[in-house]
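K.L.:
Sequence plus predicted model, see below.
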Amino acid sequence: MKKLILGIAIVSSAFVFGQKQDMKDINAQLQASNKAAMDAYQAKNYAVAAPKFLEVYNLMKTSGQEDKIYMYYAGLSYALANNVDEAIKIYTDLVNSGYTGVQTQYTAKEVKTGEVTSLNKGIWEGLKKAGSKDYTDFKVEQTKSVEPDLYETLSTLLLNAKKNDEALALIEKGLAKYPNNAKLKEYQGSALYATGNTDKFLTNLKEQLAKNPNDATNWYNLGVLQSKAPAGEADAVVSFQKAIQLAVNNPTLTNNAYQNLVYTSLGDDAKAVESINALRKSNPDEATKLIEARKERFNKALPYAEKWYQASPESLDAVTTLREIYGITKNQAKANEMKAKQAELEAKQPK
C-alpha cells in the first residue's frame, strides 16, 4: 500500500522575551543568546537557532527561572532544520513533562494609539489599581495550549523516522487526552498500517471516511486493503472508483487507483495460468472453463485499463497492461497500437 505522506506542520510562536535575571553577567549572556536565536530563526537558519534557544533555556534553568517555552522553540527549530533525532528528543521531553505552553497574558488598550499592549503583571496591576487614564480595557487571558500540537508533531517525526511502534504508543496516549483530534486519528491509521495492524487500520479508515467521505487517499487505502481479502473484490472496486472520482487534482493517486482497479479485476493471473497449464492434459474440460473465466476477467478489466490509459497516457505500466489485455481479448489492432506506444515510451526511458 502506498503509505500516506505526512508533512510536518509547525506554526511558530511569537518570540517575546523579558529580562529574567538580575545578575548582570548571566543576564548579558542570556540576552546575547536570545538575540542570536531570534536572528537565526527569523533568517530561517533553524540549525543555528535551535541550540541557541536551548542555551537560553539552560541559562534560565540554572538561574532558577526555568521556562520550557524556549525548549519548545528549540524543538520547533530542530524540526524545521530536519534534525529529526534532536527534535524527537526535545518533543518527547516536552510531552512527558506535561508541558502545555499555556501562559497568562495581561493586556490593556493604550488610549493614545488604540493598540492592545501586553504588560508585566505588576505594572498591569498597578495601572489598573491606580485607575490609569492612559490605559483601558484591562484583560487577563490564557494562551492556547500547544500540547495537541506537540503530540501531532512528535507523531509525524516518529512516523517519518520509521519508529512506528513508538509513534503508535504516543498517538494512542494523545488520543486518550484528545479523542476528537482529527490529525492524531489520521496518524493513527498510518501507524497501525506501518505496524501491521491491518484490521485496526481498516476500522480506522472506515471511521475517518464516516467523518470525511471526500478523502480520496482514505478511499484508495481502503480499496487496497479490501482487494487483499478473498471476497473483497467488489468492495475494492467501489473504493478505487470513489478515490478516482475524488482525486481529480491528484494525478499520482488517480494513476495508482486505476492500476489497482485493473489488477483487482484481473485477480492473481499468474496463479490462474499455472492452474490452466496444470490441467491441460489431465482435465482439458476443466482447463477450458478456467480459460473462459480468465477471458471474462480480462474483459471486465478492459474498460478500467482503457480509462487508466486515458488518464495516464505516458505511463508505461498503463500501456503494457492495456496491450496485454487487448491481446488476451483478441483485439489485435488495438494490441498493435499499444505495442507501438510501448516502444515509443521505452525509447524515452533513460539508458
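P.N.:
The structure has been received and is ready for your questions.

K.L.:
From here on, just use CA atoms for contacts and neighbour counts.
P.N.:
Noted.

K.L.:
Any idea how many residues pack against T252?
P.N.:
10 (other Cα atoms under 10 Å).

K.L.:
K183 reaches E152, doesn't it?
P.N.:
Yes: assessed by Cα atoms under 8 Å, K183 is found in contact with E152 at 6.7 Å.

K.L.:
more neighbours, the two?
P.N.:
With neighbours defined as other Cα under 10 Å, K183 and E152 compare such that E152 has more, 23 against 17.

K.L.:
Excluding chain neighbours, give the residue nearest to the more buried one in space.
P.N.:
Nearest residue to E152, sequence neighbours excluded (Cα to Cα, 6 or more residues apart in numbering): L184, at 6.1 Å.

K.L.:
wait, what's in contact with that neighbour?
P.N.:
Y151, E152, S155, I171, G174, L175 (Cα atoms under 8 Å, 6 or more residues apart in numbering).

K.L.:
for V48, same thing?
P.N.:
Taking Cα under 8 Å, 6+ apart as the test, what V48 contacts is A37, A40, Y41.

K.L.:
put this beside the first:
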Amino acid sequence: MKKQVIVALAISMGAFSFAQKKELKTAEKAIKSSNFSEAKTALSQAEALKGEMDSKLKAKYYYLNAEALYANGKGSMKDIDAAIESLSNVEGDYIQETADLKQKMVTSLVTSGNTAYEGKDFSKASKYFEKTYRLNTKDTVYLYYAATMSVSVPEYDRALTLYEELKNLGYTGIAKEYFATNVETKKEEILDKNTRDLYVRSKSHIKPGERTTDSKKPEIVKNVALIYVSQGKDEKALAAMKDARAESPNDVNLILSEANVHYKMGNTEEFKSLLKQAIAMDPKNPELQYNLGVIAAESNHPDEAKKYYQKALELDPNYVNAYINLSALILAGEKPMIEEMNGLGTSKKDNDRYDELRENRQNLYKEAVPYLSKALQLDDSNINAAKTLMNIYSILGESEKSKAMKEKVEALEASGK
C-alpha cells in the first residue's frame, strides 16, 4: 500500500510538472507570434499550478506574464502596472531577459509620456512617467516629472502622494549639467557628456563646460504647501514651509513661497514681514517691491503702495504691471470726487465746488495718462489700458486721441487679444 501511494504521488507530481511546462511553452510561442490574448490564457492556466513550480519555472512564468501584459507597448495602464509587478517577482533565472524587457518598457514609456506631454495630456503623461520610475527606481527624475504633470492637470491628491514620496527619498533634482555652444547657431546647448565631448572634438561645438543645476526642493515644498492650502489644510501648508526653511534658512525662494501661502490665507502682516525679509536678502528684485505695493494698496495705504511701485520701476523700468497699478492707484481717487459731485445742490457755493471737483478730477486723469501710455507702449495688446485711455481722452475732450484709441480697442477686440 505504501509503495502504491508513493508511485501514485510521483505520477501526480510528474503530471503537474508536464502541465506547467506545456502552458508556459504555449505562452512563449504565442508571445513570439504577438498573440498576447492566447498567451494570457495559457499563463492563466499555468497560474493555477504556480504553487507547484520550482524556482526556475516561477521565474519564467513571471517573465512571460510581464511580456504578455506589456504586449509590446499595447497593454493598458492597468496591464503595464501588472507587468511591472510581475517583473519584480523574477528571481534567480531570467535576470538578463528581465533587464532587457525593463529597458524596452522604459524606452516605450518615456516616448509615450513625451508624446502625451506634447499633446498637453498631462494626466496621461504623469502616469507614463511614474511607471517609468517604477521600472527603474534610480531614475527619480521621472517621479518628479510625474508629480509636476499631476499639478498641471490638476490632480492634487495624486500629486501630493508623489511629492511626499520624493520628499521621503530626499530628492533634490541637483545634477551635473554639460553644455557647449553650437558654432552654427551660436546658441548654448545642454548635452550628455559623451555627446558634448564628441561634438567638441568634431569642432561643431565650442566653449564646453559643466555646472550644477538648481535644487528642485523649493518648488516641491511650495507645491506641497499650495496643495494643502487648496485643500484647506493651512497648518500643514505652513509646517511644510517651516521644515524647508529650517533646512535652508537663506533660500529666498522658500521665503517667497511661505509668503505666498500666507497671502492666500489672508495673513497680510505675515506676508509683508516675509517679503521684507526677502527684500533684505535680494534688494534689487523688482517683483518683491511690486508685491509689497499690492499689499499696501489692498490694505488701504495708497501712499505706501505708490512708493513700492515706483521702487519697482526704478529697478525695472519695463515692469508693465507696476505702471498699470500706479494708474489704478491714481484713478481710485476719482470715486470720492464723483460721490461728492453727485450730492451737491444748485446753489452758487455748490456750483463753485462742483467746478473745483471737476477740475481736480481732470487733473487726476492727466496724472494717470503717462502711466497708462507707458504700459500700452510696453504691451500694445493690453486692451484694459487702451480702453481706460480711450475713456480718459473722451472725458478730457481730446477727441482725436480718443478716436485713435477707440480704433486700437476695436482692432484688439477683433483680433481676440
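P.N.:
All right, it came through fine. Because the structure is predicted, anything quoted here is derived from the model rather than measured.

K.L.:
Can you tell me which of the contacts of V48 of the first structure has the largest number of neighbours?
P.N.:
Of the contacts of V48 of the first structure, with other Cα under 10 Å as the count, A37 tops at 29 neighbours.

K.L.:
what does stretch 264-280 of the second structure correspond to over in the first structure?
P.N.:
Stretch 264-280 of the second structure corresponds to residues 194-210 in the first structure, going by TM-score structural alignment.

K.L.:
can you list contacts of the matching stretch?
P.N.:
The contact list for stretch 194-210 of the first structure (Cα under 8 Å, 6+ apart) reads 164-165, 185-186, 188-190, 192-193, 215, 218-219, 221-222, 225.

K.L.:
Same question for stretch 50-61 of the first structure.
P.N.:
With Cα under 8 Å, 6+ apart as the criterion, stretch 50-61 of the first structure contacts 20-21, 26, 30, 33-34, 36-37, 66-71, 73-78.

K.L.:
list the buried ones in that stretch?
P.N.:
For stretch 50-61 of the first structure, a neighbour-count test (16 or more other Cα atoms under 10 Å) marks A50, P51, K52, F53, L54, E55, V56, Y57, N58, L59, M60 as buried.

K.L.:
Then stretch 105-125 of the first structure?
P.N.:
Those would be Y106, T107, A108, K109, E110, V116, W124, for stretch 105-125 of the first structure by 16+ other Cα under 10 Å.

K.L.:
same question, stretch 223-237 of the first structure
P.N.:
For stretch 223-237 of the first structure, by 16+ other Cα under 10 Å, it's G223, V224, L225, Q226, S227, E233, A236, V237.

K.L.:
if I pick E233 of the first structure, what's in contact with it?
P.N.:
Q226, S227, T264, S265.

K.L.:
in the first structure, which helix has the most residues?
P.N.:
Longest helix in the first structure, counting residues (DSSP state H): helix 284-311.

K.L.:
For that helix, name the packing helices and strands.
P.N.:
Packing partners of helix 284-311 of the first structure (3 or more Cα pairs under 8 Å, 6 or more residues apart in numbering; DSSP states H and E): helix 251-266, helix 269-279, helix 316-328.

K.L.:
now the ones you listed as CSV including distance to Y304 of the first structure?
P.N.:
Output for those, formatted as CSV (distance: least, Cα to Cα, whole Å):
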stretch, distance to Y304 of the first structure
helix 251-266, 6
helix 269-279, 16
helix 316-328, 9
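
K.L.:
Was I right to think K236 of the second structure contacts Y228?
P.N.:
Yes: assessed by Cα under 8 Å, K236 of the second structure is found in contact with Y228 at 6.4 Å.

K.L.:
show me what contacts the nearest residue to A40 of the first structure once chain neighbours are set aside?
P.N.:
The shortest distance from A40 of the first structure to any non-neighbouring residue, by Cα to Cα, 6+ apart, is to A49 (5.0 Å). Applying Cα under 8 Å, 6+ apart, we find A49 of the first structure in contact with A36, A37, M38, D39, A40, Y41, A74, S77.

K.L.:
A49 of the first structure: what secondary structure?
P.N.:
helix (DSSP: H, G, I helix; E, B strand; the rest coil).

K.L.:
can you give me the helices for the stretch 51-200 of the first structure?
P.N.:
With DSSP state H, counting those that start in this stretch as the criterion, the stretch 51-200 of the first structure has helices at 69-80, 84-97, 121-130, 147-160, 164-177, 182-194, 198-211.

K.L.:
what's the most buried one of those?
P.N.:
helix 69-80 (a mean of 25; mean count of other Cα atoms under 10 Å).

K.L.:
returning to that earlier point: ok, so what distance separates the residue nearest to E152 of the first structure from Y91 of the first structure?
P.N.:
Noted for L184 of the first structure: a distance of 16 Å to Y91 of the first structure, by Cα to Cα, to the nearest Å.

K.L.:
Check P313 of the first structure too.
P.N.:
45 Å.

K.L.:
And for L345 of the first structure?
P.N.:
48 Å.

K.L.:
now swap in V48 of the first structure and tell me
P.N.:
In terms of Cα to Cα, V48 of the first structure sits 18 Å off from Y91 of the first structure.

K.L.:
cool, L127 of the first structure as well?
P.N.:
39 Å.

K.L.:
same thing with A340 of the first structure?
P.N.:
55 Å.

K.L.:
Next: I171 of the first structure.
P.N.:
For I171 of the first structure, the distance to Y91 of the first structure - Cα to Cα - is 13 Å.

K.L.:
Alignment lookup: A130 of the first structure to the second structure.
P.N.:
Checking TM-score structural alignment: A130 of the first structure goes with nothing.
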